[in-house]
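[1] What follows is a predicted protein model with its sequence.
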Amino acid sequence: MTASSATNPSKLRIASVVTGSLTTPQPPGIIYAPIDLAVALTIGLTERGHTVTYFAPEGSSIPAGQLETGGLPPLKQSPHTLPILRTVTQAGRLERIDQAWTQALIAHMLRRAEDGEYDLVHIHPIASGMPLALSHPRVPVVYTLHDPISPWRKLLYTQFSSANQWLVSISQAQRAPAPDLPYAATIYNGVDTSLFPFSAAPGDYLLFVGRMQPNKGVIEAIQVARLSRQRLILIGTVGPEWQNFWRQQVAPSLNDQITYTGFVTRSQLYQYYQRAKALLMPIQWEEPFGLVMTEAMACGTPVIALRRGSVPEVLIDGQTGFIVDTINEMASAVEKIDAIKRTACRQHVEQHFSLAHMVAAYEKVYYQVLAAHDR
């Protein structure tokens, strides 16, 4: 593609990949947000006239675009790994096998891009993609950063950076540990508001949605419920590495006031969002985005969150919820949650976090990257 065609919008040929280990859609019982985002982006870009080839293992299906499997079978077909992988007991080995599967799919995609089949590629697993993309300097590569930039990630992104690779952060806060990486833009994750029906009439409970592990703040959510004397519903999965944490610190707190649903389907989750008085986000880490916040607000449910990570970018304090600094402040905010207009929460998502906004922003980045790459 020439620089002139990159700056004068023409229809693009885009290749996209998320993982080589999971099928799309995800197998039952597995939640992996990057897949949902990539599929939504594929649909949106296709609707705008672009040709998108989505790379995923055999058994996958997508509602738009073209599917390419490269003949790769999926590594995981259920919440449990394939039987042979249950023999892998050494820490970290499963992650290495997972990465090998994904890199095989990325390598196949990059070879085809090198042959001129695509104008650019969009890789979501950056740690798997960057070392491979170094060998394909003629291929423009865009990455979406889904995780916090920890020290080891910063080292990797710096070591394997090259002129053909650009990063998209999902919040400005995410950039803080490494502000000098080759960022193309910050693009917030979009929400399909048509899937999240608005509710003007909340129920009588607080809601916590997330994995049951310490950094998500489940213990702190329980503390807030006790301090405010409110019902609390916990929704999320317990990973194998957090079973002891669950048994020792969370499960003993469950009773009529504090209940746990376990894993729920997407349609069930929407209903829980709709009826909640507020979503609690007492996060104990630098959350790079926090999709549950925008999902809840899309249903009209305000959010009460600790001032960490992307929270100040996603919420408007006093308008779509409350941003607080302590658990006691969070409990106090529960008492005044009725002052938040649920319509304001919905409008905030429609205006700033819609899928249309996200798709248009990525399209703009693609054109900018191609123009820069052709110079």
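    Okay, I see it. Model, not experiment: these values are computed from the prediction.

[2] Please make it C-alpha for all contacts and neighbour counts, starting now.
    Will do.

[3] Check which residues of stretch 132-148 are buried.
    133-134, 136, 138-148 (16 or more other CA atoms under 10 Å).

[4] what about versus this one:
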Amino acid sequence: MKTTSLKLVLVSTPIGYLGSGKGGGVELTMRSLIKGLLSLGHKITLLAPQGSVLPSDCSAAEIRHVPGIDQPSWQHQEVSAPVVIPPDGVLLGLWEQALELGKESDAVLNFSYDWLPIWLTPRVEPDLFHLISMGAVSQVMKTLISELSKSDPSRLAFHTYRQASDYELFGEPVVLGNGFDLNHYDFQPLGGGPLGWAGRVAPEKGLEDAVAVAAALGDRLLVWGVMEDPEYAKKIESNFPPGTIDWRGFLSTAELQSQLRTCRALLNTPKWNEAYGNVVVEAMACGVPVVAYDRGGPGELINSGFTGWLVPPDDVVAMTEAASQVGMIDRKECRNWVENSASHDGFARRVESWIKKGISTTKFPKG
């Protein structure tokens, strides 16, 4: 079947510029998807906060920078918190341009977990689509997503079924998984290195549990990620033997995978329902088994006993025992799973199919 080229507007997360690390896994998702959509022949315009950058392999996409103050993240607010949109915030600027560009495009794809774009969806002319990046951490967002699911479910998609189950949806959810450019991850067949952990250094990521596992095994834990809560980090460090934590900071994909692939296992310890679990897949792409709490998205990504181990949530003893058994895992099985289930081109095809099915039948691609 002939592929019809689409004109797509992609709207980035407003909580930080691309390359800052503030956007977490959304940044990686966007870069992989843009490359995949370009390879399918689609025309991409990306709206992103001032300072955002794309890798050279995404240079065919047009990027428009929007100034403004970062939008507060729902990750750091109470579940019952009200909507807050700074009057000089980047969120308003992003969507002012998105609605204008959307008039001459086939669809607008939103990556931000924010009230405004979802509320706008049934009220504006452009076709807006939302790849929801988080679980139901906000009651107002949960309600709004449920309402859109009832009126137009084709406009919503999720990364995993576990993430989607956080919401009160009408009908089966659209689940797209995620995608990674595997050319950026080198397979390492040999294990035996240290333990690793990656993520934002913040309480909901549960770093203290991973450190406890490393300490129990008399091991060193390599830690990568944005230092979002320095006081939290200091408290953890003070509770364990010196040298247990090896802080590596926030690194580019190339730098991260070069260090991550030396690990014998990645520990994944979230205290909340992760929507997907990008670092889980990045580790497996390098051949690194993952020991994770069976909570949220990672529970759908890990084949326990084959690509790592799933243990009961918050059970540090069980995680310690599982981490001591990662030598039983065939590291090639980890890489094989990623190649079969989470490539960037496969992800782009799934997103393409979702958008084409959801575009109004009264509209035609503008070419």
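    Good, I have the coordinates. Since this is a predicted model, take the numbers as computed values, not measurements.

[5] TM-score for this pair?
    After superposition, the two chains reach a TM-score of 0.84 (TM-score structural alignment, normalised by the length of the second structure), with 346 aligned residues with a CA RMSD of 2.9 Å.

[6] where exactly do the helices run in the stretch 151-300 of the second structure?
    161-164, 207-216, 230-238, 253-260, 278-285, 298-301 (DSSP state H, counting those that start in this stretch).

[7] equivalent range in the first structure for the last one?
    Think helix 298-301 of the second structure. The aligned range for helix 298-301 of the second structure in the first structure is 311-314, by TM-score structural alignment.

[8] Superposed on the second structure, what's the mean shift for that stretch?
    On superposition with the second structure, the mean distance recorded for stretch 311-314 of the first structure (mean CA distance after the TM-score superposition for the first structure) is 1.3 Å.

[9] quick one on the thing from earlier: among the buried residues of stretch 132-148 of the first structure, which are in strands?
    141-144 (DSSP state E).

[10] now for these, which pair is the farthest apart?
    Spatial extent of those (CA to CA) is set by the pair Val141 and Thr144 at 10.2 Å.

[11] Any chance you could list residues touching both of these two?
    By the contact definition CA atoms under 8 Å, 6 or more residues apart in numbering, Val141 of the first structure and Thr144 are jointly contacted by 122-123.

[12] hmm, back to that, CSV please, covering the buried residues of stretch 132-148 of the first structure and showing distance to Ala360 of the first structure.
    Below are those laid out as CSV (distance: CA to CA, whole Å):
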residue, distance to Ala360 of the first structure
Ala133, 25
Leu134, 28
His136, 27
Arg138, 25
Val139, 22
Pro140, 19
Val141, 18
Val142, 15
Tyr143, 16
Thr144, 15
Leu145, 18
His146, 19
Asp147, 22
Pro148, 24
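
[13] and which of those is nearest to Ala296 of the first structure?
    Nearest member of those to Ala296 of the first structure, counting by CA to CA, is His146, at 19.7 Å.

[14] check contacts around the closest one.
    Remark: with contacts taken as CA under 8 Å, 6+ apart, His146 of the first structure is in contact with 34, 124, 169-170, 288.

[15] how about the aligned partner of Ala285 of the second structure in the first structure, what does it touch?
    Using TM-score structural alignment, the partner of Ala285 of the second structure in the first structure is Ala298. Neighbouring residues of Ala298 of the first structure by CA under 8 Å, 6+ apart: 191, 193, 196-198, 345-347, 349-350.

[16] let's see 7 Å
    193, 196, 198, 345-346, 349 (CA atoms under 7 Å, 6 or more residues apart in numbering).

[17] same check, this time on Leu67 of the first structure
    Leu67 of the first structure neighbours (CA under 7 Å, 6+ apart): 53-55.

[18] just Ile359 of the second structure next, same as before
    Asp127.

[19] Of the contacts of Leu67 of the first structure, which are still contacts in the second structure?
    Contacts from the contacts of Leu67 of the first structure that recur in the second structure, judged by both residues aligned by TM-score structural alignment, their matches' CA atoms under 7 Å, are 53-54.

[20] any idea which of the contacts of Leu67 of the first structure is closest to Val334 of the first structure?
    Using CA to CA, the contacts of Leu67 of the first structure come closest to Val334 of the first structure at Tyr54, 43.3 Å.

[21] and that closest one, what pairs with it in the second structure?
    Checking TM-score structural alignment: Tyr54 of the first structure goes with Leu46.

[22] where exactly do the strands run in the second structure?
    Ranges of strands in the second structure, per DSSP E, are 7-11, 43-49, 62-66, 107-110, 128-131, 156-157, 195-198, 221-224, 245-249, 265-268, 290-293, 308-311.

[23] And these: which comes nearest Trp95 of the second structure?
    That would be strand 7-11 among these, by CA to CA, at 7.9 Å.

[24] That closest one vs strand 62-66, what angle?
    30 degrees (axes from the mean of the first three to the mean of the last three CA atoms, to 10 degrees).

[25] Now do strand 7-11 of the second structure: everything it contacts.
    42-48, 94, 98, 102, 105-111, 366-367.

[26] make it 10 Å
    If you take CA atoms under 10 Å, 6 or more residues apart in numbering as the criterion, strand 7-11 of the second structure is touched by 30, 34, 37, 41-49, 62-64, 91, 94-95, 97-99, 101-102, 104-112, 117, 128-130, 355, 365-367.

[27] That strand corresponds to what range in the first structure?
    With TM-score structural alignment as the criterion, strand 7-11 of the second structure aligns to 13-17.

[28] Map Leu67 of the first structure onto the second structure.
    By TM-score structural alignment, Leu67 of the first structure lines up with Glu62.

[29] Turn the strands of the second structure into TSV, columns for distance to Lys22 of the second structure.
    Formatted as TSV, the strands of the second structure follow (distance: least, CA to CA, whole Å):
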stretch	distance to Lys22 of the second structure
strand 7-11	16
strand 43-49	12
strand 62-66	16
strand 107-110	17
strand 128-131	18
strand 156-157	22
strand 195-198	14
strand 221-224	14
strand 245-249	13
strand 265-268	19
strand 290-293	23
strand 308-311	28
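
[30] picking that back up, output the helices of the stretch 151-300 of the second structure as JSON lines; include the columns distance to Arg350 of the second structure.
    Listed next are those as JSON lines, based on distance: least, CA to CA, whole Å:
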{"stretch": "helix 161-164", "distance to Arg350 of the second structure": "15"}
{"stretch": "helix 207-216", "distance to Arg350 of the second structure": "33"}
{"stretch": "helix 230-238", "distance to Arg350 of the second structure": "38"}
{"stretch": "helix 253-260", "distance to Arg350 of the second structure": "23"}
{"stretch": "helix 278-285", "distance to Arg350 of the second structure": "17"}
{"stretch": "helix 298-301", "distance to Arg350 of the second structure": "17"}
